[in-house]
Structure formats: C-alpha cells, structure tokens
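**Q** I would like to see how this sequence folds:
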Amino acid sequence: MIRIGLLGAARIADQAIIQPAALRNDVVIAAVAASNLEKAQAFAQQFGIEHAFGSYDELIARDDIDLIYNALPPSLHAKWSIRALLHGKHVLCEKPFAMDAEEAKAMVAAADASGRLLIEAYHYRFHPVFAEVERLVKSGELGTIHTVRSNFSVRIAETPGSLRHNAPLGGGALMDLGCYPLHWLRTLFGGTPEILWADAICPKPQLDSSFELRLQFPNGPLCYVGCAMSEHLSRHHDASLYLEGDKGQLEVLNLVAPHQGHKLCLTKNGEAHEYQINGDTTYDHQLAHVIACIKGETKPLTGGQDAIDQMQLIDDAYKAAGLLPRGLCK
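**A** Reported below is the predicted structural model:
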C-alpha cells in the first residue's frame, strides 16, 4: 500500500488525487498538511483523511508516508519538494514545476541525490488522447508538419488571495495556462525552440493576463502559442491544438482535460474524420503512471531534464516579452 500525504489543502487535490486514489486498492490518502491546523483538520474531515497537520514539516518527517503530492503555490514548490525528497519521499509536484529554471535544477538534483522520484503533474501527458496525437505525429501520417497553432484560455476571476494573479507566488497566464501548450509542443517536437516573438498584456506590473509566442523548432514547425485568463473570456476553456502537415491536418479540442469531452479531427485528401479516444480521467491515468514508476514498472514521462527545459523556456519567454522570470518577482 502506497501512502500519500498532501502538502496543502488545495481545491485541486480532490479531482487531481483524492478521487483517483479512491478508485484504487493499492494507495491511500493518509494525511494532509496545511498552513494551519484548523484548515488541515477541516480538509481532512471533508475528505475522510486520517491525519491532519498544521505544518508541512510534520507531514514530510513521518515515516508512514511514501508519496507527497505538492499542490502548494509555485513559489513553494522547490522548498517543500526538496525537503520531502531529502526525507525519503517520492514527490508528485503540481505544474508549473518551479519559479524558474534554477529552482528546477535544484529540485532535480535533490531527486537524484535522494534516489526518489520527482514527477511533474502535467496530467494530460498520461491520457490516451495525447498518446494518439504522438502516434500521428511520429508515424508520419501527417507528413512534414510545418505549422502548429496552440491555445489554452479560460476566464480566471481575480479573487482575494488568488495566486494566479500574484506574480511573486508564481502567477500569470503563461505560468498557469500557457505552460500546457508549451509542454505539448516540446513533447511532440523535442529540442529547444527559438523564440521568434513574444508579447504579453499585463493589467498590473509583471502580471500577464494574456501571452502570445511564436516559436521555431529546430528542423521542425513554426508554432503559434497563445494563452489568456482575462475577465472577458468564457468560463468554458479553450484548450486546442492544430497541426498542419503536407499530407494531412489534425485538430484536437480539449487536450488538457479530454475526459470532460474532446474531439480529434483528422483531415487527409480533403476528407475529415472526427473521432474520440476512450480513457479514464487524466488524473486517473496520472496516478496510475506515478504508481507504476514507484513500483519500477516504467520510467517517468515528466520531471528531470524535461522539467528543467520547460522552466527554461518559460523563463526565456518572459524575458522575450520584456518581463521578469517568476523567480525574480519574489
């Protein structure tokens, strides 16, 4: 039985790990730690978690916890992931991995030194829909892919204490939303893309509510990337990817959360074929992957050098748009 401890009484924890764990017989959510004991106890009572702690140190010091789920703000990912690793815990860390590439390097070094796993929670990565996109790209069915358009936008209202609207905590549209299409593209095409152009709209200093990028992958496609969390947007998200090759085109709607409804449209020789791929929730697939990695049955698809390169691209994107990497916004 793999015993999971939650760092942070975060809303995302319910769908991201509590619900998936409840469907398995080889894991249990054993404890939660929050910024104060009352908050932790309320969360534990709501979700039927046995132990609650008012400090993060208390949780990671326990010998009866195997895996830490770090859902704290990005500004706390490095500190507490590293401490958990050094206490012998595996860590599933929410995206974005860190505040910048330097923090990411320190986190990966700690994982290597501890011999424990540090996996980044890009949950889409583990779903069969993305596996199908990978298959189509790598099989050559689309031919040489020359143009890609990607977007993740949804209205995120600013509320008191909202970390997404607080740059020193790791907020911003690129950190919260744009990281997804950037990760799609890096996973599909490999290498480090050249940033040809970048721009952001900032309603307050250093806080991007929308972000646009134009990237060129080495011997690969020209990619347009957009993300936004502005107030004028719909509360229904747009997470779309369009790949144009010389033999065919592929459009994917809702690549972030395909279990909530998705569509793939493959067009070849002027004929369009729409279809779907069966699967559980992205979070179910993510937890299954993490457990398989802990058991030594497979290798992690995220974390390690991938996480460092992802944060470096985000850092470089902020710089290209005339903004500070989040690590310098503290």
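
**Q** can we go C-alpha only for contacts and neighbour counts from here?
**A** Will do.

**Q** what about the closest residue to residue 95 other than its chain neighbours, how many neighbours?
**A** Using Cα to Cα, 6 or more residues apart in numbering and skipping residues adjacent in sequence, the residue nearest residue 95 is residue 121, 5.6 Å away. Number of residues near residue 121 (other Cα atoms under 10 Å) recorded here: 26.

**Q** any idea how far residue 121 is from residue 152?
**A** 17 Å (Cα to Cα, to the nearest Å).

**Q** Equivalent analysis for residue 217, please.
**A** To residue 152, residue 217 is 20 Å away according to Cα to Cα.

**Q** More neighbours: which of the two?
**A** residue 152 (25 against 18).

**Q** Next up, the contacts around residue 50.
**A** Residues in contact with residue 50 (Cα atoms under 8 Å, 6 or more residues apart in numbering) are 30, 31, 44.

**Q** ok, those residues vs residue 313, which is closest?
**A** For the contacts of residue 50, the residue nearest residue 313 by Cα to Cα is residue 31; the value is 34.7 Å.

**Q** which SS class is that closest one?
**A** Residue 31 carries the three-state label strand when classified by DSSP: H, G, I helix; E, B strand; the rest coil.

**Q** my guess is it contacts residue 5, does it?
**A** Yes - with contact defined as Cα atoms under 8 Å, residue 31 reaches residue 5; the gap is 4.7 Å.

**Q** Touching both of those two, which residues are there?
**A** Contacts common to residue 31 and residue 5, judged by Cα under 8 Å, 6+ apart, are residue 59.

**Q** More neighbours: which of these two?
**A** More crowded of residue 31 and residue 5, by other Cα under 10 Å: residue 5, with 27 against 24.

**Q** Can you tell me how far that one is from residue 289?
**A** 17 Å.

**Q** and for stretch 286-303, what are the contacting residues?
**A** Residues contacting stretch 286-303 (Cα under 8 Å, 6+ apart): 17, 20-21, 90, 92, 108, 117-123, 125-127.

**Q** oh, I was asking about stretch 29-43
**A** 3-9, 18, 21, 44, 49-56, 58-59, 65.

**Q** I have a second one here; can you model it like the first so I can compare?
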Amino acid sequence: MKQSINWGVLGDAGIAKKAVIPAIKRANNANILAISSQKGAPKQTAVEFNIPKAYSSYEELLTDPEIDAVYIPLPNALHKKWVVEAALNGKHILCEKPAALNSKEAEEMLAVCDQQGVKFMEAFMYQFHPQHTRVKEIINSGEIGTVKQMNSAFTYLLDLTAKNIRLNAQLGGGSLYDVGCYCIHSILSILEMEPLSVYCRGNIDEESQVDLTVQGTMTFPDQVIATFSSSLEQYPVNQYEVIGTKGKIIITQAFRPDKQGGEGKLIVVTQDGTREENFVADQYRAQIEHFSNAILKEENLNESNQHTLKNMRVMDACFRSLCEKKSVEVL
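**A** Below you'll find the predicted structure:
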C-alpha cells in the first residue's frame, strides 16, 4: 500500500514558500516533488527547498504522472481555472482560501472534482489546531451556558502604497476575501449553524475598489448573533470569542498561532473565575497530513466541501450587503 503522497505546487507564492512547502517537508506522509511558476523563479525555489523538479508552466506539472496532489496558492481569481485543470489531469487538490470568488464558481469546481474522482479541500489550516476542538468541548459541556453570540476578527496592516494582489479587484483582492473568510468560516464551524441574514459595512478604497475594512453582523436561528471584522488597515488581531449565558471563551491567536511558535491560548471566563489553557501544534503540517491521509485511505471529504459551499454563500451575501447597503438573506 502507498505510504505517502507526492505533491506539486502551482506557483511559488509567498505563502507556499513560507508555510506550505516547509509543512509538506515536515509531514510524515507527504513528499514535495515539483514546483511550477509561469512568472517567478521555480528553479531558484526548487534549489532553496531541495525540490526535485521545476517546471516553467503549470500544464507541465499537471501532466507529470508521478504527482498525486497539488497545492494551489494562486490569486483568488485563478482558483477555478486551475482547480478544474488539475482535476481534469487527475490530481487531488488543496486550494488556498477562499476556494473561489463566489458560490457558483465553488459549486462548479466541486462538481468537476467529483466527476473526475479527485479530492478537493480548501486550505483553512487554522481548523487543524486543537484549540478549536477544545472550544467545542467546552461549549458542549455547558460550562458557558447557552451560546448567544460569537465575535471574530482578523486584521493587519498592509502597505497600501505597494503593488499587491490584495489590492487588485480583478484578482479577488480585499479584506473579506483575504482574511474575512477566516472569520466567517470559524463562526459557522464553532456555532454549527448557518446564518439567516447578514449586514455588512465597509471602507472601499476609491482607487483600487477593494474593501480595506469590512464589519459584519450575522443573525442565526434561536436569536444567536455573530459579528466579524476584517481589515487590511488595522492593528493586527486574529481572535474570536464565544459568549454564553454563564461565561465566555476567548481564543487570542485563532488563525495564526504559527506566528507564535504554534502556541494557541484559550481563556475561559465564568462567575467561578478565569482560567487559561495552552496548546501547541503545527497546523500547517496537520493540514497536509490530514489531506494526504484522506487520499491514501480514500476518505470522504464531503463534509469539508459542504462547509466550503456554506462559507462562500455567506460571503456572497456579505458582498451583496456591501453593495446594497442593507441586510440581506443568505441564499
């Protein structure tokens, strides 16, 4: 039986070099076999990370019979095209978030993957850190009572004068696509519900026409409310809190604990006092091992794919709300 998955990477993007390629090399069931770039320097990256093969086009990599799975860190607007191409070439796909520009694109991508018998997963690496499993355990224990609200924020400071794909509307730039998707994903995952409606307000840059900041409110069944904030122009924050009738849980490094050596901190506040729980994990490695294992064991990833679709539908509603400047239903 095959023991490991051979990976290829489409594009030598920063996130690939800083996080995902090193994670593949750390994983116990994965090998990095090839990298390709149509604009960058694949040979230089191949030498830097000791990658056996370097291709000057994505097509060359996708037709390599030795490659089992590909990681796609391309700009958001290119995800659909290259996910479809990878699927048609029989490659399993780990695609950077957000999976697509809208839910229609995501549905079409997943349909092709299903038709071609390949696995697809959206690269929300944060979910593989054990702190989130612990949050659900505490909620289910009843310690913080009935959950009434969740607040999530992911913000950072981007150089708004530099050339950056995050400031390119045609490539799917903006804070909602870049970091707001994490906030929404975490809310749906922790609450295990879908919102009925959303209302968003934002700061749209006049020159680039991308959203620099978005603040949103979601209404859920049972009078549960969630808020989120995403920004490319605010002091760095990546946390969420879950508030119940008896207490609350705060995750201080919700999405990028890897920037703190993989350490996540969970704070529980109730009438009985405050306590902290610390967790250390390699979330990028865990993501690679999870997906590689799903391929090796032919596991069903339908639940993950359904979460991708739900997340995109909420994001669709957020963009409609920003445009219409009113609360809209999640379709």
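
**Q** TM-score of the superposition?
**A** Here the superposed chains carry a TM-score of 0.91, computed using TM-score structural alignment, normalised by the length of the first structure; 318 aligned residues with a Cα RMSD of 1.9 Å.

**Q** Present the contacts of residue 50 of the first structure as a markdown table; the columns should include distance to residue 172 of the first structure.
**A** Listed next are these as a markdown table, based on distance: Cα to Cα, whole Å:
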| residue | distance to residue 172 of the first structure |
| --- | --- |
| 30 | 32 |
| 31 | 30 |
| 44 | 30 |
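
**Q** Spatially central residue in the second structure, please.
**A** Using Cα atoms, centre = their mean, the residue of the second structure that lies closest to the mean C-alpha position is residue 124, 2.9 Å off.

**Q** Contact partners for the counterpart of that one in the first structure?
**A** Matched by TM-score structural alignment, residue 124 of the second structure corresponds to residue 122 in the first structure. By Cα under 8 Å, 6+ apart, the contact set of residue 122 of the first structure is 94, 95, 180, 302.

**Q** By neighbours, which of those wins?
**A** Of these, with other Cα under 10 Å as the count, residue 180 tops at 27 neighbours.

**Q** wait, what's in contact with that residue?
**A** Going by Cα under 8 Å, 6+ apart, residue 180 of the first structure touches 122, 152, 256.

**Q** now do residue 10 of the first structure
**A** 71, 72.

**Q** Trace residue 215 of the second structure over to the first structure, please.
**A** In the first structure, residue 215 of the second structure lands on residue 212 (TM-score structural alignment).

**Q** which SS class is residue 233 of the first structure?
**A** Of the three states, residue 233 of the first structure takes coil under three-state DSSP.

**Q** Can you report how many residues neighbour it?
**A** 15.

**Q** try residue 244 of the first structure
**A** When counting by other Cα under 10 Å, one arrives at 19 neighbours for residue 244 of the first structure.

**Q** Test my guess that it contacts residue 140.
**A** No - using Cα under 8 Å, residue 244 of the first structure is not in contact with residue 140; the gap is 12.0 Å.

**Q** who's in contact with residue 17 of the second structure?
**A** Residue 17 of the second structure is in contact with residue 45, counting by Cα under 8 Å, 6+ apart.

**Q** Next one: the match of residue 124 of the second structure from residue 319 of the first structure, what distance?
**A** 24 Å.

**Q** Check residue 168 of the first structure too.
**A** Taking Cα to Cα, one finds residue 168 of the first structure at 16 Å from residue 319 of the first structure.

**Q** Also residue 144 of the first structure?
**A** 31 Å.

**Q** quick check: longest helix of the second structure.
**A** For the second structure, the longest helix by residue count, based on DSSP state H, is helix 302-324.

**Q** Counting neighbours, which bits of that helix end up buried?
**A** By neighbour count on 16 or more other Cα atoms under 10 Å, the buried set for helix 302-324 of the second structure is 305, 307-322.

**Q** contacting residues around stretch 109-123 of the second structure?
**A** So stretch 109-123 of the second structure is contacted by 80, 83-84, 87-88, 90-99, 287, 291, 295, 301, 304-305, 308 (Cα under 8 Å, 6+ apart).

**Q** And stretch 19-34 of the second structure, end to end?
**A** 16 Å.

**Q** top of the contacts of stretch 286-303 of the first structure by neighbour count?
**A** residue 118 (29 neighbours).

**Q** Which residue in the first structure aligns with residue 65 of the second structure?
**A** That one, residue 65 of the second structure, aligns with residue 63 by TM-score structural alignment.

**Q** residues near that match, how many?
**A** Using other Cα under 10 Å, residue 63 of the first structure has 10 other residues around it.

**Q** what about the helices in the stretch 51-200 of the second structure?
**A** Applying DSSP state H, counting those that start in this stretch to the stretch 51-200 of the second structure gives helices spanning 58-62, 79-88, 103-116, 130-141, 175, 181-191.
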